[in-house]
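Enquirer: this one's structure only:
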């Protein structure tokens, strides 16, 4: 049974209830002052508390999608990561392969022409040799005969750290939201490429080309768009691609749009920060390379580098978000460039969580749709 399985959560809850009942039942028998009785009381209380904590943790993981599997939780994930593909240049499978398909919603027509389709894909970077899974949302128009010669704009959608790509589909509801907005005429039909920025798990690479390590920025700036364009009818000209992310993914989205405006015409950061951290999850990202460290600092980039010709969107909340003041300062610094375009969504209140981002995703999709071309 997987970490996110409902059976695991139900079993944990049942076990916690049985322990609670057992504690109440056995307490009178353990109400003595002997070392055995005291040890029994401590053991029952400790076990019950640990079980209750496990229930809360499992429920929170299901709600917010922090970890996808037991191996992911304990840092032993081996199914994904940075690999050297010795046949990447001439293999028959190509840089992107579809491994599964599903409907956008569980109800209604199963035809992709009516509701669109979500494809689970495996991507292998031709130049970086990074391999990672992703989900691709194809709008209904992609399958309709009237659009068979048309290309579509695309947006890369990134989670936070550690995050799971499934959360973008099932928790944040990007495909369903995009489908509804396009159906209502509030955004153009778009392809969404959904994945997490953690392409070398469990390490948090902050979308940096780590010296001697994962070339994460190059993967998102070149390999991923090349793989998607080779497989789908996606616009190839500048202005066809955007990038959205929350938290760590929000920082990555802003950085990718600023560093690679010829690839990403727009970048939206939901609850982003503006400088790559160094902590136990990241390890040494820069290996003494000061230029690389500066490039990962968006404040430094705006001050010392030519202003990129791109559009940025940042979000925060007056109450509940720690990045509120820094976001206001970032907006002012971008405005001072007079070249990079900046927009913002500032909520009255909202924490650093899925509920807040679900409130920001519809206007974000509308915003990015209005800045992308389908050619």
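Expert: Structure received. Keep in mind the model is a prediction, meaning the values are calculated, not measured.
Enquirer: make it CA atoms for all contacts and neighbour counts henceforth
Expert: OK.
Enquirer: first-to-last residue distance for stretch 366-373?
Expert: With CA to CA, to the nearest Å as the measure, the first residue of stretch 366-373 is 13 Å from its last.
Enquirer: in that stretch, what counts as buried?
Expert: Using 16 or more other CA atoms under 10 Å as the burial criterion, the residues of stretch 366-373 that qualify are 366-369, 371-373.
Enquirer: take these and lay them out in a markdown table including secondary structure and distance to residue 37.
Expert: Output for the buried residues of stretch 366-373, formatted as a markdown table (DSSP: H, G, I helix; E, B strand; the rest coil; distance: CA to CA, whole Å):
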| residue | secondary structure | distance to residue 37 |
| --- | --- | --- |
| 366 | helix | 64 |
| 367 | helix | 65 |
| 368 | helix | 64 |
| 369 | helix | 66 |
| 371 | coil | 69 |
| 372 | coil | 70 |
| 373 | coil | 73 |
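Enquirer: ok, structure two:
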């Protein structure tokens, strides 16, 4: 059973309850001063606490999507992504659909009313990176009257080390996009859901690492091109937006700023503005000072020509560490770049906060994108 399986969580909770009840039941029998009784009491306490810790950890992982598999949890995911070359003569392409699932909305069993989520594998021709993703297709995509229409698309990124599944189960991007469009608050939009960690377990911060993973190239060039070739999505910058939380928010802002010819809008939910260097990233720049400066969005806004793109940043007056930096970032933006913000009175660096911000963020993005 997988790490995110409900059966695993249920078994862990059941074990914790049984151990708790067993501890209460057996405690009087172990209330002696013999070494066997003491060992038994200590063993029951440790086993019960471990079971409770495992239950809480599994529930938190399901809610926030930190790790997708056991190998991911224990750091065994060390192999880089593999690129599969496809022969155009055989009709293959850079996007391969490997699974489909329904959307958890009323009428979701039928694509024409609920839309559909497709699990895909994307191969990057330029970056040589291959990565899984989930694609939400709105109901209109399957309706006959829209058969010749192209749709705007938004790339949605998790934080690090999050999972793409968390964007569906935890942050509810498909359900939110469906409801916002059904309520007339945004146009129908395709959402490509991924984690920015396309070379696990390394946190590449969406940087083209010298001699390493070309993550920025993958998101700026390969992904939009591959999706547009496979789905009915335009290739102009006004057809594309990008949104993310935490690390994904930094990536979204950076990609919109660095590549306005690809993304007309970028949203950073609780984003930071400079790529960190730590044990998860390793050496991102290999002594390349220019590359390091470009990855600092504050420096970029001060020293480079302002890009023609739209940005939305979010923070909270209480509970977020990025509030002051976000205010500084807003102050540095110059025309033709446009900037908007969402500022909550309070909210932490967590899914609950981002779920409060995503509906307005998607509505904002929809107003800045066009279908064709």
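Expert: Yes, it's here. Since the structure is predicted, the reported quantities are computational estimates derived from the model, not experimental observations.
Enquirer: which elements pack onto the helix ranked longest in the first structure?
Expert: The helix that spans the most residues within the first structure, counting by DSSP state H, is helix 35-64. In terms of contacts (3 or more CA pairs under 8 Å, 6 or more residues apart in numbering; DSSP states H and E), helix 35-64 of the first structure is packed against helix 6-26.
Enquirer: pull out the buried positions in the helix it packs on.
Expert: 9, 12-13, 15-16, 19-20, 23.
Enquirer: closest to residue 317 of the first structure out of these?
Expert: Residue 317 of the first structure lies nearest to residue 9 out of the buried residues of helix 6-26 of the first structure, by CA to CA, at 32.2 Å.
Enquirer: re the thing from before, list just the nearest of the buried residues of helix 6-26 of the first structure to residue 89 of the first structure.
Expert: Of these, the one sitting nearest to residue 89 of the first structure (CA to CA) turns out to be residue 9, at 44.0 Å.
Enquirer: what residues does residue 167 of the second structure make contact with?
Expert: Residue 167 of the second structure is in contact with 156-158, 173, 193-194, counting by CA atoms under 8 Å, 6 or more residues apart in numbering.
Enquirer: would TSV of the buried residues of stretch 366-373 of the first structure with distance to residue 110 of the first structure be doable?
Expert: Converted to TSV, those look like this (distance: CA to CA, whole Å):
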residue	distance to residue 110 of the first structure
366	26
367	29
368	28
369	26
371	31
372	29
373	29
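Enquirer: Provide the aligned range in the second structure for stretch 359-370 of the first structure.
Expert: Here stretch 359-370 of the first structure aligns to the second structure at residues 356-367, judged by TM-score structural alignment.
Enquirer: how about the spatially most central residue of the second structure, what does it touch?
Expert: For the second structure, residue 158 is the residue whose C-alpha lies nearest the centre (CA atoms, centre = their mean; 1.7 Å). By CA under 8 Å, 6+ apart, the contact set of residue 158 of the second structure is 164, 166-167, 194-196, 244-249.
Enquirer: superposed on the second structure, what's the mean shift for the helix or strand that contains residue 293 of the first structure?
Expert: Of the helices and strands defined by DSSP states H and E, residue 293 of the first structure is found in helix 290-295. Taken over the aligned residues, the distance from helix 290-295 of the first structure to the second structure averages 1.0 Å (mean CA distance after the TM-score superposition for the first structure).
Enquirer: pull out the buried residues from that helix.
Expert: Under the neighbour-count criterion of 16+ other CA under 10 Å, helix 290-295 of the first structure has 292-295 buried.
Enquirer: turn these into TSV, columns for distance to residue 215 of the first structure.
Expert: As requested, these are exported to TSV (distance: CA to CA, whole Å):
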residue	distance to residue 215 of the first structure
292	12
293	14
294	17
295	14
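Enquirer: which one of these is nearest residue 108 of the first structure?
Expert: residue 295 (47.6 Å).
Enquirer: if I look at the closest one, how far off is residue 276 of the first structure?
Expert: 10 Å.
Enquirer: now do residue 41 of the first structure
Expert: Taking CA to CA as the measure, residue 41 of the first structure falls 47 Å from residue 276 of the first structure.
Enquirer: can you map out the strands along the stretch 201-350 of the second structure?
Expert: Secondary structure of the stretch 201-350 of the second structure, counting by DSSP state E, counting those that start in this stretch: strands at 240-245, 265-269, 310-318, 338-346.
Enquirer: which of these sits closest to residue 85 of the second structure?
Expert: strand 240-245 (26.0 Å).
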